[in-house]
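Enquirer: dropping the sequence and predicted coords here.
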Amino acid sequence: MNKPKLLLLVAIIAAIVIFFASGAQEYFTLQSLKAQQADFQVLFDESPLLVAGGFFAVYITMAALSLPGAALLTLLGGALFGFGWGLLLISFASTIGATLAFLISRTLLRESIEKRFRRQLESLNRGVEREGGFYLFTLRLVPVFPFFVVNLVMGLTRMRVVTFYVASQLGMLAGTAIYVNAGRELGQLESLSDILSPGLIASFIALGLFPLIANRIVGLMRKRKQQAGFTKPKTFDYDMVVIGAGSAGLVTSYIASAVNARVALIERHKMGGDCLNTGCVPSKALIRAGRAAHEIRHSERFGIKANEPEIDFSKVMGHVHDVVKSVEPHDSIERYESLGVEVHTGQAMLQTPWEVVVDGRVMTTRNIVIATGARPRVPAIPGIDLITPLTSDNLWDLKVQPKRLVVLGSGPIGMELGQSFARLGSHVTIIEGAPRVMPREDEDVSALMHEQLAGEGVDLRVNSTATRIEVLTGKDSQPMRHLVISSPEGEESWVEFDELLVAIGREANVEGFGLEALGIAVSERGTIDVSESLQTLQPNIWACGDVAGPYQFTHAAGHQAWHAAVNALFGGLKTFKVDYRIMPMVTYTEPEVARVGLNESEAIAQGYEYEVTHYEMGESDRALAERATEGFVKVLTEKGRDRILGVTLVGASAGEWLAEFTMAMKNNIGLNKVLSTIHPYPTLSEANKAAAGMWKNAHKPEGVLKVLDRYFTWRRNGRFEPTKTLTTAPAASGAAEALSSSDTSVTDKQ
């Protein structure tokens, strides 16, 4: 704590100590005020400005220091100054004092509280940013929490000072008026409970209902404003129309039909969207083929000799297409129609907030859910029009395996497909503009994956920017394709390729179906702008999946789809906000990179104080048996606590055993509970328990252990001896729950 803050803290503590040490609190009782009311009245009659000014200053001080007695001072103000002047003085004094308390809390507490309880404050800050003034206004109108608590808590948020002041001034006015009015009858009050007569209780109930009613009125006004100029149908064909039959659209329509809503699903291309046809399913089939070739090449480590595998690329792609066909029935038109969903093939066009046109047919619906997905982003590199670049969309049409494949981007798609093609025999070069591959992961993850892929023959070029593409004429008049890349220093080099795979991200499909005509906004990220409940600016139109963001995962789309469906159908009764706090993600390289919550880079950027527990997969008995020792478990916990902030797993099938940590974080289960859970031996998931054991070992109670050492010495020898320096023996192989000091790698970070 810096010197100004320390001085402020000392001054506040001194003022509070003086207040209670002097017995000043005894004057702030109803009996004391009643006994001295006449004396106050005499002083006020003699020196009205002096008394009013002193009262104003005392009230501000009491409120700023959060001292008890504000309610009684309000009563006294009503008795001394009458309703009008009393309300004026107390309204401004209470608001100024509350603002000072707000600033004191922000100055002294916010930094330390944010570090320790950042996650708890995130949702509060989001609410403050979205409707902070109205939220505070509601708290002021309904005195559920003491006002001094509201002052201190709001000081921990990012609310602007002027917003706090204005909302407090207006919000406390009604309650202040009630107390000032009661103060006029101070002589008749026997206790503070007399203030809350049945009539006044009814007044507070009315005040509590007022913000709800006001919010409803504001919502209706916004709705009418957004839908002005459109004619609402008197009847509707459907309860919901879903545009897009990818992961988000399929789940949305499934949920709607499950609750007996009449729902229509519109798809212009293929059922199943990107995940089934060009993304998750075919890529995992290709990854499996590449792993099979890799296993054959390295079978000798298991004592099995094999020749170099012969790759029949057409059959590899046949395997990929067969897998897609085997999954297709799950997402087919026939299946969804059997579930009660009316499926239409064609281009959807929004005509009004309640009308969707498909091939000339107008469908009327109470709600619309947009789930149009995303497409690969292709950069405007000079010369790219000279070739047909590969993307995750058209890659699966390849008939001939490229001998030389260049991949732009080292994110999940680039790394997964790059490694797979390399294992199938292509010479792969991955180009990354950042200083390291997989730049969104921690540096230790990037370093391990760089070493892994480089060891498999992948040429990794980091700090490299694609400058242009050149197509030259080579021997036998055959075209030679070059990708020219430049370093940060401007030095150019080139890479020859047969095919260029662009894997630099995806952009949402927001064009071509009428968003602009309805005034539905697109965010800076290029996705549809939605609220926390996935509602667009049109109150009955919702969006989910890749087109809404912020994540582009199939499981994220499914998570959003539930909220979109339920909020659209039942939002008039209850609206659910999407919770993104616990979002698992996996990169399906080998080893896999799986994580949930924060990684170290994010924790540092967000100012968390944390500890790292690091367990090497080389210590896992199952990993040793599988010859799959590459990787580690890295758990971030709050400093001094077992509460999990985030986990990164790097290892064979890491995505399969990430779920334990995901569930733990979702249900606020700490490492102690993970450690006490029985894991089957030998499994890779035992690494989770081993990491929990390492954390426990690093936090063992040294004082208790010293006492126990002396106790057992006494039991053995009948006498006490000086305490020895305690050591912990290394854990036995396979005993994941052992607390091994030799394996402990827990460090504090900030």
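Expert: Arrived safely.
Enquirer: for the rest of this, base every contact and every neighbour count on C-alpha atoms.
Expert: Fine.
Enquirer: I figured Leu9 hits Leu108, correct?
Expert: Yes: using Cα atoms under 8 Å, Leu9 is in contact with Leu108, at 7.4 Å.
Enquirer: tell me which helix or strand comes right after the longest helix along the chain.
Expert: The residue-count maximum for a helix in the chain (DSSP state H) belongs to helix 70-108. Under the assignment DSSP states H and E, the closest C-terminal helix or strand after helix 70-108 is helix 110-141.
Enquirer: what is that following helix packed up against?
Expert: Contact here means 3 or more Cα pairs under 8 Å, 6 or more residues apart in numbering; DSSP states H and E; on that basis helix 110-141 packs against helix 147-155, helix 161-171, helix 198-226.
Enquirer: list the buried residues for the second one?
Expert: By neighbour count on 16 or more other Cα atoms under 10 Å, the buried set for helix 161-171 is 164-165, 167-169, 171.
Enquirer: and for the shortest one?
Expert: For helix 147-155, the buried set under the neighbour-count rule, 16+ other Cα under 10 Å, comprises 147-148, 150-155.
Enquirer: closest one to Asp359 out of these, please.
Expert: Using Cα to Cα, the shortest approach to Asp359 within the buried residues of helix 147-155 belongs to Met154, at 53.3 Å.
Enquirer: A further structure is provided below for comparison with the first:
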Amino acid sequence: MNRIKTDICIIGAGSGGLSVAAGASQMGAKVVLLEGHKMGGDCLNYGCVPSKALIAAGKQAHAMETGASFGVKPTQPTVDYSVAKDHVHRVIDTIAPVDSQERFEGLGVHVVREYGHFISRQEVQAGPNIIEARRFVIATGSSPFVPPILGVQDTPYYTNETIFDLRDRPDHLIIIGGGPIGMEMAQAHIRLGCKVTVLEGAKAMGKDDPELAAVVLDRLTDEGVQIVEGQLARKVSGTDGDITVETQDETTFQGTHLLMAVGRKINIDKLNLDEGGVAHDRGVKVDPGLRSVTNKKVYAIGDVAGGLQFTHVAGYHAGVIVRSMLFGLPAKASTRHIPWATYTDPELAQVGLTEEQARKAYGIKLDVVRFPYAENDRAIAEGKTTGLIKVMVSGGRPVGASIVGAHAGELIAMWAMAIANKQKMSAIANTVLPYPTLAEINKRAAGAYFSPKLFDNPTVKRVVGLVQRWLP
């Protein structure tokens, strides 16, 4: 066995692990990074990057069919599904060097391409290597969850880890799961010429604001996606090109391909956490500083920490624990300022509390202000008037924002910054933005908060009247 002593040993080279490795190494710590599969993790290889690339291909096809109102004659696009997948893999290949072993070794990180598992409270084994470290970081992420549906072991299916390698366009894709992954893939495939059916056991996009989710679901339905809610899949059967899904009420759905998109399971099975004295259930049990509650040498970040499952959360967690590990400073993770987005068309984005959550938390001390895309000049010019913003405000500060519409994932950034820095609504209202931009939707929403206080206030009108009499 080869023994290695180091300051920090990171298990997993996804977004969070790479962020810790880069930061810690460049600030002088000795770092060992373990990865038994692909550098870059799920986001680069199977998640955020390939899905957005396929969505972009679908948008190009859709644009050819929807130009009539601009004077552009609609035409039926000829889609080469395999070439669309070539685009997906070109995007991955373009980004991959940033996450590569070579780059991180250039930063001074000792990269070991083996899976790691604990053999004691202060040691991890990775292949023929035993790593003894002052601190360990578990950053192993999550994988697609495949529910124990009858027949699933004998029926071909895809997950987000395999769908991007499919080269032949599905004639009819059945998607089990109506969350963000399911809906993004549904719209991408319907636009690329597939028939698509989504089966959801509860409510599609059920974790989002229902008013805003309805805007997205209506668009997908209009584009031809069949969305079936309240029907749990009970049994699957068939072969390549001939798939049957039976729901609990014995309704059957026929398709050619099956995609499982029902959620994620945290990757802890290979870690031997008990041997490391690391308490766990679904994920690693951590304190507010993301440190194991039972082994203070161990931190967990990203999905494996058991909270929000987003790539940018893993990156945020990395910053929290670097502060603690390298400088010994107190640091705690929070979720109140974490945004997220679903990249359908229109997009749906959220930061902080939804309206329902905010009403429960603040009651009568809450104001909800709204502004529609249909009253934004840039949205009108580009024919993207479907959508709205809702901002939840208490004590003059935003506590949540929900946006559905074009570029919602970009527009949410202003509210994420405001909530993270505890800014008041006046900070948004006082910001001067270029005209015409979609970003003015944010400013108009802030204006909608102040308008009643200024324009419907008798005291303000009396003061203005008195001033006008006395002004020279």
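Expert: Alright, I've got the coordinates. Keep in mind that what you see is a predicted model, and the values were worked out from it rather than measured.
Enquirer: and the angle from the longest helix of the first structure to helix 147-155?
Expert: Regarding helix 70-108 of the first structure and helix 147-155, their directions subtend 20 degrees when assessed with axes from the mean of the first three to the mean of the last three Cα atoms, to 10 degrees.
Enquirer: which stretch of the second structure lines up against helix 70-108 of the first structure?
Expert: Mapped onto the second structure using TM-score structural alignment, helix 70-108 of the first structure covers no residues at all.
Enquirer: for that helix, packing partners?
Expert: Taking 3+ Cα pairs under 8 Å, 6+ apart as the contact definition, the neighbouring helices and strands of helix 70-108 of the first structure are helix 3-21, helix 30-46, helix 48-64, helix 147-155, helix 161-171, helix 173-183.
Enquirer: between those, which one is closest to Glu702 of the first structure.
Expert: Closest among these, using Cα to Cα: helix 3-21, at 33.1 Å.
Enquirer: the closest one aligns to what range in the second structure?
Expert: Matched against the second structure by TM-score structural alignment, helix 3-21 of the first structure finds no partner residues.
Enquirer: same thing with stretch 642-649 of the first structure?
Expert: Structural correspondence for stretch 642-649 of the first structure: residues 396-403 of the second structure, per TM-score structural alignment.
Enquirer: one step back: pipe the helices and strands packed on helix 110-141 of the first structure into a markdown table and attach distance to Arg119 of the first structure per row.
Expert: Below are those laid out as a markdown table (distance: least, Cα to Cα, whole Å):
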| stretch | distance to Arg119 of the first structure |
| --- | --- |
| helix 147-155 | 15 |
| helix 161-171 | 22 |
| helix 198-226 | 27 |
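Enquirer: looking at these, spot the one closest to Leu87 of the first structure.
Expert: Ranking those by distance to Leu87 of the first structure, with Cα to Cα as the measure, places helix 161-171 first at 11.5 Å.
Enquirer: go ahead and confirm Ser486 of the first structure touches Arg468.
Expert: No: counting by Cα under 8 Å, Arg468 is not a contact partner of Ser486 of the first structure; they are 9.5 Å apart.
Enquirer: nearest to Thr352 of the first structure, of the buried residues of helix 147-155 of the first structure?
Expert: Taking those together and measuring to Thr352 of the first structure by Cα to Cα, the closest member is Met154, at 41.1 Å.
Enquirer: wait, that closest one touches Phe102, no?
Expert: Yes: Met154 of the first structure lies in contact with Phe102 (Cα under 8 Å); the separation is 6.5 Å.
Enquirer: surely Phe118 of the second structure meets Leu273?
Expert: Yes: under the criterion of Cα under 8 Å, Phe118 of the second structure lies in contact with Leu273, with a separation of 6.2 Å.
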